[in-house]
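A.B. asks: From the sequence below, what's the structure:
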Amino acid sequence: MLTKDELPACPVATTVGLIGNKWKLLILRNLLAEPHRFGELRKTIPGISQKVLTDNLRSLEEDGIVVRTIFAEVPPRVEYKLSKLGDTMRPIIAAMEKWGLDYQQGRKSHD
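C.D. replies: Reported below is the predicted structural model:
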């Protein structure tokens, strides 16, 4: 997690730095619905490699957006869910979804 001095001066740049790649956005989209295990996330995000998913989940966890819970079972079960901070991104993702839907509908009618 960056310190306040390390964060960009622009709040939009801060947000983009935290969630600004397509993989993080798709991970957040899925975790908004419900907690997921690693394998479930990987299956629902076409094209993501195991390494990229692992790296992005670690980054989101370090930034306090995702919580990783390890259950003491055999075999061990790990679950990812949004933190309270991560859940505050709900309106951002919802706005992106609405904009994307509006764009898709507009593009289809102009083709």
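A.B. asks: going forward, measure contacts and count neighbours with C-alpha atoms only.
C.D. replies: OK.
A.B. asks: What lies in contact with the longest helix anywhere in the chain?
C.D. replies: Looking across the chain with DSSP state H, the single longest helix is helix 90-110. If you take CA atoms under 8 Å, 6 or more residues apart in numbering as the criterion, helix 90-110 is touched by 25, 29, 32.
A.B. asks: if I pick the first one, what's in contact with it?
C.D. replies: So the one you mean is L25. 19, 93.
A.B. asks: this one as well, want them side by side:
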Amino acid sequence: MYQKKIPIDYDCGLGVAMEVIGSKWKFCVLDEISKGITRPKDLVHAINGITKRVLQNQLRELERHGILGKTVYTEVPLRVEYYITESGKSLLPLIAAVDTWGLGFAPQLKTLLEKEN
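C.D. replies: You can find the predicted model right below:
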């Protein structure tokens, strides 16, 4: 199993938070699952720009950290659905706040980036 070269500092809340949710896609994955999209195939279609491989890695990490749970249905074809755990539900207000801030900042960011070009 992969071992990090720099260990997690469990005394730093930001370090722990970044270990669990620090990626480009995890907030998007959690947001879509909270809206009821629970199957990987549907998540790929709902999240613009994510690949199947990246989604699988993000789901695996979120599950390993206890933010998501997984239900596997033994049917043909195999069906897998993800759900947000109680620990994961505590992140939803944070995700909503970041989404609100991002939407409010988007016009300013667009203007700044257009000036560069």
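A.B. asks: So which of the contacts of helix 90-110 of structure 1 are in helices?
C.D. replies: Counting by DSSP H, the part of the contacts of helix 90-110 of structure 1 found in helices is 25, 29, 32.
A.B. asks: Just give me the match in structure 2 for the last one.
C.D. replies: In this case it means L32 of structure 1. Matched to structure 2 by TM-score structural alignment, L32 of structure 1 sits across from S34.
A.B. asks: where exactly do the helices run in structure 2?
C.D. replies: According to DSSP H, the helices that structure 2 contains are 13-21, 26-34, 40-46, 52-64, 86-89, 92-116.
A.B. asks: got the contact list for the third one?
C.D. replies: What it means is helix 40-46 of structure 2. 29, 32-33, 37, 50-52, 55-56, 80-81.
A.B. asks: tell me which residues of that helix are tucked away?
C.D. replies: By 16 or more other CA atoms under 10 Å, the buried positions in helix 40-46 of structure 2 come out as 40, 43-44.
A.B. asks: Tell me roughly how far that helix lies from structure 1 on average.
C.D. replies: Superposed on structure 1, helix 40-46 of structure 2 shows a mean distance of 0.6 Å to its aligned residues (mean CA distance after the TM-score superposition for structure 1).
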